[in-house]
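# Sharing a model that was predicted from the sequence below.
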Amino acid sequence: MIFAPPPLREGGTAGRLGYYDRGRTPYFASRLEPRLSYCLCVPRDYDEQGSEALDLVVLVHGTARWAETYRNGFADFAERERVIILAPLFPAGMSTPGELSSYKLIRHGGIAYDLVLLDMVAEVAERYRLRSQRFLLHGFSGGGHFAHRFLFIHPERLLGVSIGAPGIVTLLDPDHDFWVGVRNFETVFGKRLDIDAMRHVPVHMVIGGEDKETWEIRLTPQDSWWMAGAEGLAEANRLERLAALRQNLESHGIGVRQDIVPGVGHDGRAMVAAVQDWFATVLANARKG
């Protein structure tokens, strides 16, 4: 797919930054799919005429769409670690009125959310100097859905991925179709599943130690998410489902670090410190090379 150059924006032009292009930016519409948008956090002293290249961190919101909250929670991290934060906003109701979950499946309702995100990344790369085409990705809850499935599809673009408490997980299971497994992966996503590339991506999992409620994620044959093979995790809570995903990845030679935050339920804000600590470690290791 060939993408057009980003449009000129008030207060700045392509190659020249304006007042709203540093710090905590407004939301910008995606040039590829204007119904989706993103905001950034850019170190305030970033010099467009300088030589410093920054790393990119992508934060994917959960079902409540707190994109700006997550972005703001990483503002100090952006300054300290010299990164740009990109927080996409994938609105509810994109495929049908009132629906909440289309982005979690990556491809749904005629929208390729992964490709839109990659074009958002391309827009950022055209406006700022990035150190690498690879970026760090974190998502919690609904964002955790997105993050681990994005790992399956685009491991070559990831510097590392942090998967936070997804409600429903896809396993590297060749005997079931997507979303349960990956039997029809190439048909759905138009590319081959590359498990060897996944082995080269640092993986982090994070969840609260009391994240045991199942009211939102319980699966029955009457649910829209139900499909053959879902029975195995139908009654499991998020802790059990994340454990199943970890075991599945590790059985394929994919290393995982897991943090369980004690005394915390399903609250992405309580995961931020653990995610930032892990991100800092990955960045330090990557920058040594």
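Sure, I can see it.

# For the rest of this, base every contact and every neighbour count on C-alpha atoms.
Will do.

# So the residue most central in space within the chain versus Thr25, what's the distance?
In the chain, the residue lying closest to the centroid (Cα atoms, centre = their mean) is Ala147, at 4.0 Å. Distance of Ala147 to Thr25, given as Cα to Cα, to the nearest Å: 23 Å.

# quick one: the strands in the chain?
Counting by DSSP state E, the chain has strands at residues 23-24, 28-29, 37-42, 55-60, 83-89, 107-108, 111-112, 135-140, 158-164, 203-208, 256-261.

# Need those in JSON lines (columns: mean neighbour count and distance to Val121).
Compiled in JSON lines, those are given as follows (neighbours: other Cα atoms under 10 Å; distance: least, Cα to Cα, whole Å):
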{"stretch": "strand 23-24", "mean neighbour count": "18", "distance to Val121": "17"}
{"stretch": "strand 28-29", "mean neighbour count": "16", "distance to Val121": "12"}
{"stretch": "strand 37-42", "mean neighbour count": "23", "distance to Val121": "10"}
{"stretch": "strand 55-60", "mean neighbour count": "24", "distance to Val121": "8"}
{"stretch": "strand 83-89", "mean neighbour count": "26", "distance to Val121": "8"}
{"stretch": "strand 107-108", "mean neighbour count": "14", "distance to Val121": "18"}
{"stretch": "strand 111-112", "mean neighbour count": "16", "distance to Val121": "14"}
{"stretch": "strand 135-140", "mean neighbour count": "26", "distance to Val121": "9"}
{"stretch": "strand 158-164", "mean neighbour count": "26", "distance to Val121": "12"}
{"stretch": "strand 203-208", "mean neighbour count": "25", "distance to Val121": "20"}
{"stretch": "strand 256-261", "mean neighbour count": "16", "distance to Val121": "25"}
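
# adding another structure so you can compare the two:
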Amino acid sequence: MSAPAAPRAAFRAQSAGFRLHERACRSGLSCWLALPDRPRPGARPLIAVHGIGRAARLKAETFAARAAAQGRAVIAPLYDEAFWNGYQRAVAPRRADLALLELLKDLRAEGVVDAAGFDLFGYSGGAQFAHRFALLYPHLVGRLSLGAAGWWTFPDAAPYPYGLGGDGWGARMAAGLPRFLGLDIVVTIGAQDCEPDDATRRGEAIDAQQGVDRLTRARAWVAALREAAAARALAPPRIRLAVLPDAGHDFADCAAAGDGLLVTLTLGDAS
């Protein structure tokens, strides 16, 4: 991890109901914070994880107003490209999961948040990180919202990161799968995100397992979770797939689609 930095907060913007800050913490992982003017004690913050474009500020801004109306903070960590290349896998090549936990520890120590758990959102590469993090730490996550992941870790015996097979990280995530299947999970994907592009991982094996484009892969993963729950005689998972009209892979388009459906599904009502 990059060298720890002393806590700092740079005031950047203010809007009705919230304040937007950029902050670096002792953990060394910086973030954008959208803090409500009227925080609700014990309210779960939303952690919003960017894709490979590293647009952390945009993630914080997108959810800020609705979260502020609920008295909730938005935390958008920034996994800089120089150090955190590959953060999408959560545990390799560096422990992006531990960096996030340290960031939250710092923010709690500073009184920024006071809840033990959080809701977790990720978009594109951030959705890859988020669902793998939640498989490792399902006890920490309330609602899990996943937007337009390029590819997924499936609940099958394929070697990690394609599945939960093997004796390493796949086995550790498999141990958390029953609790993971009990989470409130939302998957969003643009209706036009149905063509592979240069950022789409391709190959004979992954295409056969998941499909060739993000829309097909999202549908396949949701179906696989439902099948995994049924195979374990678990209650049907609380998982919803929402296809966003007139949107492709651009985050801003997806956030605006359907009168802000992505934001509504991610934050829900006050919680």
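That came through, no problem. Given the structure is predicted, the values throughout are model-derived calculations rather than measurements.

# what's the TM-score here?
After superposition, the two chains reach a TM-score (TM-score structural alignment, normalised by the length of the second structure) of 0.82; 252 aligned residues with a Cα RMSD of 2.8 Å.

# if we can go back for a sec, export the strands of the first structure to CSV and tack on distance to Thr214 of the first structure?
Converted to CSV, the strands of the first structure look like this (distance: least, Cα to Cα, whole Å):
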stretch, distance to Thr214 of the first structure
strand 23-24, 35
strand 28-29, 35
strand 37-42, 30
strand 55-60, 22
strand 83-89, 25
strand 107-108, 24
strand 111-112, 28
strand 135-140, 16
strand 158-164, 16
strand 203-208, 14
strand 256-261, 18
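
# which one of the ones you listed lies closest to Ser95 of the first structure?
With respect to Ser95 of the first structure, and counting by Cα to Cα, the nearest of the strands of the first structure is strand 107-108 at 7.3 Å.

# so where in the second structure does that closest one end up aligned?
Counting by TM-score structural alignment, strand 107-108 of the first structure pairs with residues 91-92 of the second structure.

# coming back round to it: need the counterpart of the residue nearest to the centre of the first structure in the second structure.
In the second structure, Ala147 of the first structure lands on Ala130 (TM-score structural alignment).

# Give the buried residues for stretch 40-56 of the first structure.
Across stretch 40-56 of the first structure, burial judged by 16 or more other Cα atoms under 10 Å covers Leu40, Cys41, Val42, Pro43, Tyr46, Ala53, Leu54, Asp55, Leu56.

# Max pairwise distance over these: which two?
Farthest pair in the buried residues of stretch 40-56 of the first structure, by Cα to Cα: Leu40 and Ala53, 15.9 Å.

# quick one on the thing from earlier: can you tell me how far the match of Ala147 of the first structure sits from Leu225 of the second structure?
Separation of Ala130 of the second structure from Leu225 of the second structure (Cα to Cα): 16 Å.

# that older thread, starting at the chain centroid, how far to the match of strand 107-108 of the first structure?
In terms of Cα atoms, centre = their mean, to the nearest Å, the centre of stretch 91-92 of the second structure is set 15 Å apart from its chain centre.

# can you pull the contacts of the closest residue to Leu136 of the second structure other than its chain neighbours?
Of all residues not flanking Leu136 of the second structure in the chain, Met173 sits nearest, at 5.2 Å (Cα to Cα, 6 or more residues apart in numbering). Applying Cα atoms under 8 Å, 6 or more residues apart in numbering to Met173 of the second structure gives the contacts Arg132, Leu135, Leu136, Leu164.

# now with 10 Å?
For Met173 of the second structure, the contacting residues are 132-138, 153, 155, 160, 163-165, 180, by Cα atoms under 10 Å, 6 or more residues apart in numbering.

# Same question for Tyr70 of the first structure.
Counting by Cα under 10 Å, 6+ apart, Tyr70 of the first structure touches Leu59, Val60, His61, Gly62, Ile85, Leu86, Ala87, Gly139, Phe140, Gly268, Arg269, Val272.

# Nearest to Glu10 of the first structure among these?
Distances from Glu10 of the first structure to those, taken by Cα to Cα, are shortest for Leu86, at 19.8 Å.

# That closest one matches what in the second structure?
Per TM-score structural alignment, Leu86 of the first structure is aligned with Ile75.

# How about Thr220 of the first structure?
Mapped onto the second structure by TM-score structural alignment, Thr220 of the first structure lines up with Gly203.

# Wait, Phe185 of the first structure touches Trp179, no?
Yes - using Cα atoms under 10 Å, Phe185 of the first structure makes contact with Trp179 at a distance of 9.0 Å.

# Neighbour count: the two, which is higher?
Taking other Cα atoms under 10 Å, Phe185 of the first structure and Trp179 do not tie; Trp179 has more neighbours (23 against 20).
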